[in-house]
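Asks: Predicted model, plus sequence, below.
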Amino acid sequence: MAASALLAAVSVASLNLCTDEYLLLLAKPSEIASVSFLSQDPQESPLWKLAQGHHANRGSLEDVLAKRPAVVLSMGAVGGRVR
């Protein structure tokens, strides 16, 4: 498979506001599988307009599994437990 085909297949989901901002600023819109619901709130995120067109999740891995992302961004705690 060509490298360009692999890059085209990348999809990334983010589980919290901090990683949402990285994802929204660094990824192409077509690469974003999901962002947390907080990123779409004007009271919470300065990037809320960028986040509006993307699927929103509630910050859990279970919320993004259906989208089958290649990468999931988190800040180290998933499901309330630090590993």
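Replies: Yes, it's here.
Asks: can we go C-alpha only for contacts and neighbour counts from here?
Replies: Fine.
Asks: Work out for me the element Val72 sits within.
Replies: Here Val72 sits within strand 71-73, counting by DSSP states H and E.
Asks: What is that strand packed up against?
Replies: strand 12-14 (3 or more C-alpha pairs under 8 Å, 6 or more residues apart in numbering; DSSP states H and E).
Asks: A further structure is provided below for comparison with the first:
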Amino acid sequence: MGLLLLLPIVFVSNALVPTQRMTPWLRDLTTWNPISAVTAAARELLGNPNPAASIDAWPMQHPVHATPIWSSDY
């Protein structure tokens, strides 16, 4: 059941494709996706260029800080 819920969220993230050429509504959805923040944080911490860093949304500008916020249990 968990995979069934997680799979659509992964497809609507920047893990598979860059978000710069997406339509505006899909880009906004992808930018605030928790999987996108985790992917951007992994790229940043491993020294890979982060193509999402040019997006002005807070999770893409600070993915290392956004990841623990998305994964916290409050």
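Replies: Done, it's in. What you see is a predicted model; the values in this text were computed from it and never measured.
Asks: TM-score for these two?
Replies: Superposed pair, TM-score by TM-score structural alignment, normalised by the length of the second structure: 0.31. Supporting alignment: 45 aligned residues with a C-alpha RMSD of 3.7 Å.
Asks: quick one on the thing from earlier: quick one: name whatever helix or strand follows the strand holding Val72 of the first structure.
Replies: By DSSP H and E, the next helix or strand past strand 71-73 of the first structure is strand 77-78.
Asks: For the first structure, give the strand that spans the most residues.
Replies: strand 32-36 (DSSP state E).
Asks: Can you list the buried residues in whatever helix or strand comes next after it?
Replies: Using DSSP H and E, the helix or strand that follows strand 32-36 of the first structure towards the C-terminus is helix 48-51. For helix 48-51 of the first structure, the neighbour count (16 or more other C-alpha atoms under 10 Å) marks Trp48, Ala51 as buried.
Asks: Show me what helix 48-51 of the first structure is packed up against.
Replies: Taking 3+ C-alpha pairs under 8 Å, 6+ apart as the contact cut, helix 48-51 of the first structure packs with no helix or strand.
Asks: That helix: what's the following helix or strand?
Replies: Helix 48-51 of the first structure is succeeded, C-terminally, by strand 56-57 (DSSP H and E).
Asks: That following strand: what's the following helix or strand?
Replies: helix 61-65.
Asks: Now that following helix: buried residues?
Replies: Leu61, Val64.
Asks: And the helices in the second structure, which stretches?
Replies: Ranges of helices in the second structure, per DSSP state H, are 2-11, 24-31, 34-45, 58-61, 63-71.
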